[in-house]
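J.: just coords:
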């Protein structure tokens, strides 16, 4: 039997226009749930159901495998449309075995991970439950509008550590069989099992404030887990990363570059963590050599264009006895593409070229080149894994 992940992503949103492809932690929002589904080995196909051409273009640009786009009917993509309506629409046009597992995933749950989906599918596969949904355990006290308590006795208030709490849907995923969804016209049916997710995954992305809170949680809990790699070598580009890519000249015609001192401290902190450092650039100037000396980098390769950057990195790896998977690299332009696509941990400034920003799995930082982007990369990513 197949296991199919289904992610409805409509274009309309009153609170936040085109919410599903609005940037979230450096990627379109829907990217994160697609990534979680793709990385779940027990999921065979990932279907993105959308009515919007721009969303379809974004999804296709991610380059994920086992992902396809289904163009849903506009009649089932209105504010009043239920999620069940597009599920049933898809199941009417797609021939699937009634025993196939169908995993509904909400694009507005970016804190969902492959680990969570795997746990839910394992629970469902045991056949102890007819359907499964994700929940969080809330240890908050709830009341009705008429002043009646829902889940505790206010005259015998329990301590948090002694309070059993109450399970609350977080909307991340729902699992059922194709046949039972068709029979009940509902994502859930029969004996329902609860798959518990961490309490911080209860966020709902309806307003701008929700967005900011969710990004903070993402950076705290999810991104560090996804970047837990054994980094042995850090490499940086020069122009557009350590500088703003501007071209400055003195009255005598000497070329000048503007560097950020915060990046200098980042190199020092990385070096003190026991990680080798390098600069690989297409430039070939005495100015860059002096900056590299100031930063005390272990390796400097200049005049490396196109595939030359990857070749230089592989040469360093051979000297250090590490693999390209042990390398972290920040780049911003087309001549960085090959190396960024090969390393274990890739990052880019916020103003990098679109082709670079769309490399699968790349970390897009919030700062622009020359604004301390290496320092941000160290503080937000490397410091948490070194």
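T.: Now that the structure is in, tell me what you want to look at. The shown structure was predicted, so the numbers you read here are calculated from the model rather than taken from an experiment.
J.: from here on, just use CA atoms for contacts and neighbour counts.
T.: OK.
J.: what about residue 282, which SS state?
T.: Secondary structure assignment for residue 282 (DSSP: H, G, I helix; E, B strand; the rest coil): coil.
J.: contacting residues around it?
T.: 302, 303, 304, 305 (CA atoms under 8 Å, 6 or more residues apart in numbering).
J.: would you mind measuring from it to residue 354?
T.: According to CA to CA, to the nearest Å, residue 282 stands 20 Å off from residue 354.
J.: cool, and residue 308?
T.: Taking CA to CA, one finds residue 308 at 21 Å from residue 354.
J.: so between those two, which is more surrounded?
T.: Remark: of residue 308 and residue 354, residue 308 carries more neighbours, 20 against 12, as counted by other CA atoms under 10 Å.
J.: and the strand or helix carrying residue 91, what does it pack against?
T.: Here residue 91 sits within helix 83-93, counting by DSSP states H and E. In terms of contacts (3 or more CA pairs under 8 Å, 6 or more residues apart in numbering; DSSP states H and E), helix 83-93 is packed against helix 178-184.
J.: try 10 Å this time
T.: Here helix 83-93 touches strand 3-8, strand 45-50, strand 101-105, helix 178-184, going by 3 or more CA pairs under 10 Å, 6 or more residues apart in numbering; DSSP states H and E.
J.: quick one: closest of these to residue 232.
T.: Evaluated over these, closeness to residue 232 peaks at strand 45-50, with 34.2 Å, by CA to CA.
J.: got the contact list for the residue nearest to residue 257 when sequence neighbours are not counted?
T.: With CA to CA, 6 or more residues apart in numbering as the criterion, residue 257 has its nearest non-adjacent residue at 6.3 Å, and that residue is residue 248. Going by CA atoms under 10 Å, 6 or more residues apart in numbering, residue 248 touches 254, 255, 256, 257, 258.
J.: structure two is appended below for comparative analysis:
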């Protein structure tokens, strides 16, 4: 190990204004300050840092940063990745080491960043990042990036899948990658020349480009970190923590759910479409999903069916289950979700959607929370708030129904005979 102490080290905070789920995210108010200010203030507490800069593509963010006394630099809105943006900043802000700290992490701990700076004092370390332990359940979520390390704490691989694969489950443990990076200048200078490997494209993880080219990534394990801000629900959680307010279970999305909107093909069914001799389409539904819908309806939680197709078969299923609302044969699922919310008399944050494919993404945007079935494509899973453990047509809707009831203190409805008999008048599967 060669120790290098006199290296200029700066923190760069990317802060894009555009966000599909939370537009204007860097300027979201948290305890009287814009979110980006919280990140800047925490970054400024890190020992061994020479400067903190916000890199943005929006004049509103730039002006806000300068107004509270921070330093900001404008960057192109065309960058494909955060690392590409950092390469541009490097041309304007000279340093030996760059820490890339996301602008939607207002709870980032200065001590964790200091550990990363300390690791970069070793001249053999070219890139550094952070991780922390997670449960096996969280490891199944493709939105959570996992990292596996060797005995020297260098990354072996990053993946959206659980790594290692739990063939012997009792032997498996998991680490979540925390998206904070430290780079030496020479790594960034050569980044644009590195080939983009298949693994990076498949996983949509840019750090795999570095590993594919033989650049090691040192991983420092820290305690579990606070939540970042990706959705309005995440923002509310952070506000509660920063303001010191007592958390309330009713602030959880499932606890306040009053309307569940479900897709049909690939969610209520396995996605297969069959035709009889007359040309009528046939679909295979799962009885447990049907009972889950009835449990919700009987407990005052409305259910709506939303489908791009329409058929006599589907209408019969909706009628059999006594579903409150439906929109069939629709082309614009975003508008249809808004119509269903109006019909049900609920708001977006009281509405949960469950889908499986690209046609459902507009509905993801319209509703307060979005869930994907287990067999949805990874690019759909990555845009959901959470991924269920069961596939479409195999009990995924029932899984979500049980979770909604449990979050609202009604677990007995589906887990005990007395609870079931005391709440359910109309049984349908």
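T.: Sure thing, it's come through. These numbers were taken from a predicted model, which means no experiment stands behind them.
J.: of the contacts of residue 248 of structure 1, which is the most crowded?
T.: Neighbour counts for those (other CA under 10 Å) peak at residue 257, which has 18 neighbours.
J.: what would the contacts of residue 248 of structure 1 look like in TSV with distance to residue 180 of structure 1 and secondary structure?
T.: Shown next, in TSV, are the contacts of residue 248 of structure 1 (distance: CA to CA, whole Å; DSSP: H, G, I helix; E, B strand; the rest coil):
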residue	distance to residue 180 of structure 1	secondary structure
254	73	coil
255	69	strand
256	68	strand
257	64	coil
258	63	coil
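J.: which one in structure 2 is aligned with the residue nearest to residue 257 of structure 1?
T.: Alignment note: residue 248 of structure 1 maps to residue 274 in structure 2; criterion TM-score structural alignment.
J.: check the gap between its match and residue 112 of structure 2 for me.
T.: Separation of residue 274 of structure 2 from residue 112 of structure 2 (CA to CA): 55 Å.
J.: residue 414 of structure 2 is in contact with residue 406, isn't it?
T.: Yes: counting by CA atoms under 10 Å, residue 414 of structure 2 does reach residue 406; the two are 9.0 Å apart.
J.: so those two - more neighbours on which side?
T.: residue 414 (20 against 17).
J.: report the spatially nearest residue to that one, omitting neighbours in sequence.
T.: Excluding the flanking residues, the one nearest residue 414 of structure 2 by CA to CA, 6+ apart is residue 420, at 5.9 Å.
J.: surely that neighbour is in a strand?
T.: No: going by three-state DSSP, the assignment for residue 420 of structure 2 is helix, not a strand.
J.: counterpart of it in structure 1?
T.: Checking TM-score structural alignment: residue 420 of structure 2 goes with nothing.
J.: from residue 407 of structure 2, how far out is residue 420 of structure 2?
T.: Distance, residue 420 of structure 2 to residue 407 of structure 2, using CA to CA: 17 Å.
J.: what of residue 341 of structure 2?
T.: 21 Å.
J.: what about the two, which has more around it?
T.: Just comparing residue 341 of structure 2 and residue 407: by other CA under 10 Å the higher neighbour count belongs to residue 341, 22 against 18.
J.: that one -> structure 1?
T.: Aligning on TM-score structural alignment places residue 341 of structure 2 opposite residue 317 in structure 1.
J.: identify the residues contacting the closest residue to that match other than its chain neighbours.
T.: Spatially, and ignoring its direct neighbours in sequence, residue 317 of structure 1 is nearest to residue 323 (5.8 Å; CA to CA, 6+ apart). Residue 323 of structure 1 is in contact with 231, 232, 233, 313, 314, 316, 317, 343, 344, counting by CA under 10 Å, 6+ apart.
J.: separation between residue 160 of structure 2 and residue 221 of structure 2?
T.: Between residue 160 of structure 2 and residue 221 of structure 2 the computed distance is 18 Å (CA to CA).
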